[in-house]
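**Q** Fold the stuff below for me.
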Amino acid sequence: MIEIEGVTCRYGGGTEKSGDGDGKADGDRVTAVANVTLSIPEGEFLIVAGANGSGKTTLVRTFNGLVTPDSGTVAVNGTPVSDDLVAARTAVGMVFQDPRDQLVASTVGADVAFGPENLGLSHAEIDRRVADALAAVNMTGREDDRIASLSGGERERVAIAGVLAMEPDHLVLDEPFTGLDEPARRSVLDRLRELRAAGTSVIVVTHDLRDVLGLADRVLGLSAGRVAVDAAPREAATDLPELDVRVPEGAFDDRPVNTGADDTASDTVDS
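**A** As a prediction, the model looks like this:
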């Protein structure tokens, strides 16, 4: 479980900018996240939605200590993040919006293997994880491809595979479908569905719900760093347009919102 209690994050005033919010000014500082309290249980599929600058990225980066709150606490699986950053970053895998922020190796296979190798796993286990992760993003057989030769969408797929290979307890994806073609999006969605069914918490940060609304258990809507919506998808859909979040037309006409392990793949639309 991820537990957030009274978290506030600010930037400015001579300090490093902590995220994407442009929220409320506090003197010469800006509040990116304002007094957020939240619990994310095992196996929940949570959408964190909001317009650009609403604080989405800043909030989720507190989950594994990439951003340190100015006040409040964050705990992962019962341990405060500030007490054990290594444990938090092992338990909470994060796919950044820009894959260039997390690709570290020169080839696809080496990059996906980087995290598992640092866990001290056996060669056989590393090979299994790399193969499974690449299959999940439709990149089987591309282990020797050079990262520098990949398109933006392919780099996004490698970034996702690298986090999947870590097999975290909680998976956070920040705008994960940007640049992905239709087969890749469907493959990633199928993998997210499998992870949720296996008990992994999945947190998707987005301002566009087309790919994920049909999978979600809950939607958290942010505005100026504050929680404005926290509800099941059908209930949340009523209020999300006020946050500049587009709800797909007919989203609830012909499929259930809270889907389980037996679900069929939801339809997606190219962005």
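**Q** from here on, contacts and neighbour counts on C-alpha atoms
**A** Noted.
**Q** Residue 134 and residue 163 touch, don't they?
**A** No. Using CA atoms under 8 Å, residue 134 makes no contact with residue 163, being 10.8 Å away.
**Q** any shared contact partners between these two?
**A** Residues touching both residue 134 and residue 163 by CA atoms under 8 Å, 6 or more residues apart in numbering: none at all.
**Q** So which elements touch the longest helix along the chain?
**A** Using DSSP state H to define each element, the chain has its longest helix at helix 182-197. Packing partners of helix 182-197 (3 or more CA pairs under 8 Å, 6 or more residues apart in numbering; DSSP states H and E): helix 123-136, strand 201-206.
**Q** Determine which stretch of those is the most buried.
**A** Comparing the helices and strands packed on helix 182-197 by mean neighbour count (mean count of other CA atoms under 10 Å), strand 201-206 ranks first with a mean of 25.
**Q** Could you also give me the structure for this second sequence? I'd like to compare it with the first:
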Amino acid sequence: MGPRPEYPRPALRRAEWQSLNGEWEFGAGDEPVFDRRIVVPFCPESELSGIGRRAGDVVWYRRWFDAPEAERLHLHFGAVDYRATVWVNDVEVARHEGGHSPFTADVTAAARTAENVLVVRAEDPLSDKTIPRGKQHWTETPEGIFYTATTGVWQSVWLEPLPALHVTRLSLVPDLRAGAVDFEVDPGTDFVVTLDGEVVGRSSGQPRGRLRLERVEPWHPDSPRLYGLEARLGQDRVETYFGLRTVEARDGRFWLNGEPFIQRLVL
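**A** Prediction:
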């Protein structure tokens, strides 16, 4: 079992997936040179990566993988800081800008059954003031409230085999006061909602709408009640979950589910 073995996208789960976390070839510089090893998904500045220091403004990753059998094959990156370019078997499959957002490449056409070569180039120059930095320091040495910058892959990388017809989007907005959940699913398909294994709602083929729940139990830290949702579209099956709650700031206090709630927080 490699690093970070948990399912990387709990809001839309499928049974079949393949982690690409683990040891990759690694290098730094304008040209792709792979003279070191790194443990993905830890950034090179992290000790867990096996490097423990900043490598440079441009870093490179490479590994080989065998592709699972599927009608479609998606390659997912949880996050790469900051500008990323991805190749599979020398075919560019993705470009992405943004160090905190996930992105996906359809690699069906580029991948073969075995011995696929995956290469990632990540660019994150400290001197580029157009890059949102948050509290990352703009030099290699952190100071004050600013911490060490993060470079390259720092979230899980994984493959997802899919049937040709599959759910591409599932969005939920729970409404505690109405005892319902607003949904959008693309393409429209059947799904069921359960609580404690009991079916409390069904929808048949609608791409969007409001589903009223037969049992309404709010989420609360003392009773974190979560509903399960399972959608099926042909051979595709996806699962997700949601809770019912309200949060608001009123009269200088924080309110949860219509009642004042005192939080103990750590910055």
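**Q** Can you give me the TM-score here?
**A** Overlay of the two chains. TM-score (TM-score structural alignment, normalised by the length of the second structure): 0.22; 106 aligned residues with a CA RMSD of 6.8 Å.
**Q** At which residues are the helices of the first structure located?
**A** Assigned by DSSP H, the helices in the first structure fall at 56-61, 85-91, 108-118, 123-136, 152-164, 182-197, 233-236.
**Q** Output those helices as CSV; include the columns distance to residue 223 of the first structure.
**A** Shown next, in CSV, are these (distance: least, CA to CA, whole Å):
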stretch, distance to residue 223 of the first structure
helix 56-61, 9
helix 85-91, 26
helix 108-118, 34
helix 123-136, 33
helix 152-164, 27
helix 182-197, 26
helix 233-236, 14
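**Q** Relative to residue 10 of the first structure, which of those is closest?
**A** helix 56-61 (9.5 Å; CA to CA).
**Q** List the buried residues for the longest helix of the first structure?
**A** Neighbour-count burial for helix 182-197 of the first structure, with 16 or more other CA atoms under 10 Å as criterion, is recorded at 184-197.
**Q** Nearest to residue 76 of the first structure, out of the helices and strands packed on helix 182-197 of the first structure?
**A** Residue 76 of the first structure lies closest, by CA to CA, to one member of those: strand 201-206, at 11.5 Å.
**Q** Run the angle between that closest one and helix 182-197 for me.
**A** 140 degrees (axes from the mean of the first three to the mean of the last three CA atoms, to 10 degrees).
**Q** Show me what strand 201-206 of the first structure is packed up against.
**A** For strand 201-206 of the first structure, the packing partners by 3+ CA pairs under 8 Å, 6+ apart come out as strand 45-49, strand 170-174, helix 182-197.
**Q** between that strand and strand 45-49, how big is the angle?
**A** Angle between the axes of strand 201-206 of the first structure and strand 45-49 is 20 degrees (criterion: the same axes, to 10 degrees).
**Q** can you give me the angle strand 201-206 of the first structure makes with strand 170-174?
**A** Strand 201-206 of the first structure and strand 170-174 are oriented at 10 degrees to each other (the same axes, to 10 degrees).
**Q** Which one of the helices and strands packed on strand 201-206 of the first structure lies nearest to residue 86 of the first structure?
**A** Across those (criterion: CA to CA), the nearest stretch is strand 170-174, sitting at 14.2 Å.
**Q** If you count contacts, what does the closest one end up packed against?
**A** Packed against strand 170-174 of the first structure by the contact rule (3+ CA pairs under 8 Å, 6+ apart) you find strand 92-95, strand 201-206.
**Q** okay, those in CSV with distance to residue 155 of the first structure next?
**A** Shown next, in CSV, are these (distance: least, CA to CA, whole Å):
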stretch, distance to residue 155 of the first structure
strand 92-95, 11
strand 201-206, 18
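**Q** Quick one: closest of those to residue 25 of the first structure.
**A** Of all those, strand 201-206 comes closest under CA to CA, at 23.7 Å.
**Q** Can you report how many residues neighbour the closest residue to residue 106 of the second structure other than its chain neighbours?
**A** Sequence neighbours aside, residue 74 is the residue nearest to residue 106 of the second structure in space, at 4.6 Å (criterion: CA to CA, 6 or more residues apart in numbering). Using other CA atoms under 10 Å, residue 74 of the second structure is surrounded by 16 other residues.
**Q** about what we covered before: what's the angle from the longest helix of the first structure to helix 123-136?
**A** Interaxial angle of helix 182-197 of the first structure relative to helix 123-136 (the same axes, to 10 degrees): 120 degrees.
**Q** helices or strands up against whatever helix or strand the residue nearest to residue 106 of the second structure lives in?
**A** Residue 74 of the second structure belongs to strand 72-77 when elements are defined using DSSP states H and E. Under the contact definition 3+ CA pairs under 8 Å, 6+ apart, strand 72-77 of the second structure sits against strand 103-106, strand 157-162.
**Q** Comparing these, which comes out most buried?
**A** Ranked by mean neighbour count, those are led by strand 157-162 with a mean of 21 (mean count of other CA under 10 Å).
**Q** so after that strand, what's the next helix or strand?
**A** Following strand 157-162 of the second structure in sequence order, the next helix or strand is strand 169-175 (DSSP H and E).
**Q** buried sites along that following strand?
**A** Buried residues in strand 169-175 of the second structure (16+ other CA under 10 Å): 170, 172, 174-175.
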